[in-house]
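Chemist: just a sequence and a predicted model for now, questions to come.
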Amino acid sequence: MFKRSFLVVAMLAAVFLTLAESANAQGGVFLGARTVSDRGERDVIGVGAGKGEFRRLQFRVGQRAVDFKRVVVHFVNGGQEEIELRDRVPAGGQTRWVDLPGGTRKIVRIELWYDAASTGRGVRSQISAYGAR
């Protein structure tokens, strides 16, 4: 009886952990955001080591399209990586999940170079960064 109960609990735990990891990979962990305008072309999203370690990044765009030109990720150990992200993301859209070279790492900040689409005076958008473990 004990073996059967243990087996059922172990199977349920495995299913739960698999579902939790899948949900985390889809939604991601919010790392930070910047409000951008068509006048800006470079911004920094401060993340901080306290958010944990991540192996993938995704960027989500708010009210208007953003053309990503260059993205540099800075890590706790002082290293940095430029990731390939030359995408035009429509308003309300998101980039693909991008793998960080070197595996799971703690991020300090993310530098973004971009062109935000102009939709009129005073209209701003937001770039949000998400990480997956």
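Modeler: Here it is on my side, so go on.
Chemist: going forward, measure contacts and count neighbours with C-alpha atoms only.
Modeler: OK.
Chemist: determine the longest strand present in the chain.
Modeler: strand 105-116 (DSSP state E).
Chemist: buried residues in that strand?
Modeler: The neighbour-count check on strand 105-116 (16 or more other C-alpha atoms under 10 Å) flags 105-116 as buried.
Chemist: show me what that strand is in contact with.
Modeler: Strand 105-116 has contacts (C-alpha atoms under 8 Å, 6 or more residues apart in numbering) with 36-49, 51-55, 64-76, 125.
Chemist: adding another structure so you can compare the two:
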Amino acid sequence: MKNGFALFISICMLTGISSSLAAQSWTFLGSAKVHGVGVDHDEILVTAMQGDFSAIKLFVENEGIEFERVVVHFGNGSQQELAIRDFIPAGGETRVLDLTGRDRIIHSVDFYYKSNPVTKRKGKVKLYGRR
């Protein structure tokens, strides 16, 4: 009975995320597993074929992550640092992170975080972009 209820809740959450992303025309850009313990950073590479974006959002799976900052690297060589400084639980998401300027073709995104050293589960970060 508990497993059925947990499955139902999971499906409802995924459906809600999918429909909210579709309504705002968010595009999946890539994902990365959080490998580090303590303070670390990882990178998500994005292909130029994805196009130009005005904002990004990060979704967290498996285990919560405390984000410090995100650095977005653009195809034209410029970069934008975005302070997050927030704990995002598993199943949660960051606020919308607006990108400034023109030519916002994303090359890669570095995210700096603190992971939970006690648990063996590692978080997964999914990156979405809004045109």
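Modeler: Perfect, I can see it now. On a predicted model such as this, the values are computed, not experimentally measured, just so you know.
Chemist: returning to what we had before: pick the one among the buried residues of strand 105-116 of the first structure closest to Ala91 of the first structure.
Modeler: Using C-alpha to C-alpha, Ala116 is the member of those that sits closest to Ala91 of the first structure, with 10.0 Å.
Chemist: what strand or helix carries Gln126 of the first structure?
Modeler: In this assignment (DSSP states H and E), Gln126 of the first structure forms part of strand 125-132.
Chemist: the second structure: matching residues for that strand?
Modeler: Strand 125-132 of the first structure corresponds to residues 123-130 in the second structure, going by TM-score structural alignment.
Chemist: return the distance of that stretch from the chain's centre.
Modeler: Offset of stretch 123-130 of the second structure from its chain centre (C-alpha atoms, centre = their mean, to the nearest Å): 3 Å.
Chemist: give the buried residues for that stretch.
Modeler: 123-130.
Chemist: repeat that for stretch 44-56 of the first structure.
Modeler: Those would be 44-48, 53-56, for stretch 44-56 of the first structure by 16+ other C-alpha under 10 Å.
Chemist: for stretch 79-97 of the second structure, same thing?
Modeler: Buried residues in stretch 79-97 of the second structure (16+ other C-alpha under 10 Å): 79, 84, 87-90, 92-94, 97.
Chemist: quick one, helices of the first structure?
Modeler: 2-27 (DSSP state H).
Chemist: separation between Pro101 of the first structure and Val76 of the first structure?
Modeler: Distance of Pro101 of the first structure to Val76 of the first structure, computed by C-alpha to C-alpha, to the nearest Å: 14 Å.
Chemist: same thing with Ser125 of the first structure?
Modeler: In terms of C-alpha to C-alpha, Ser125 of the first structure sits 28 Å off from Val76 of the first structure.
Chemist: over to Trp97 of the first structure?
Modeler: 21 Å.
Chemist: how about Glu82 of the first structure?
Modeler: For Glu82 of the first structure, the distance to Val76 of the first structure - C-alpha to C-alpha - is 15 Å.
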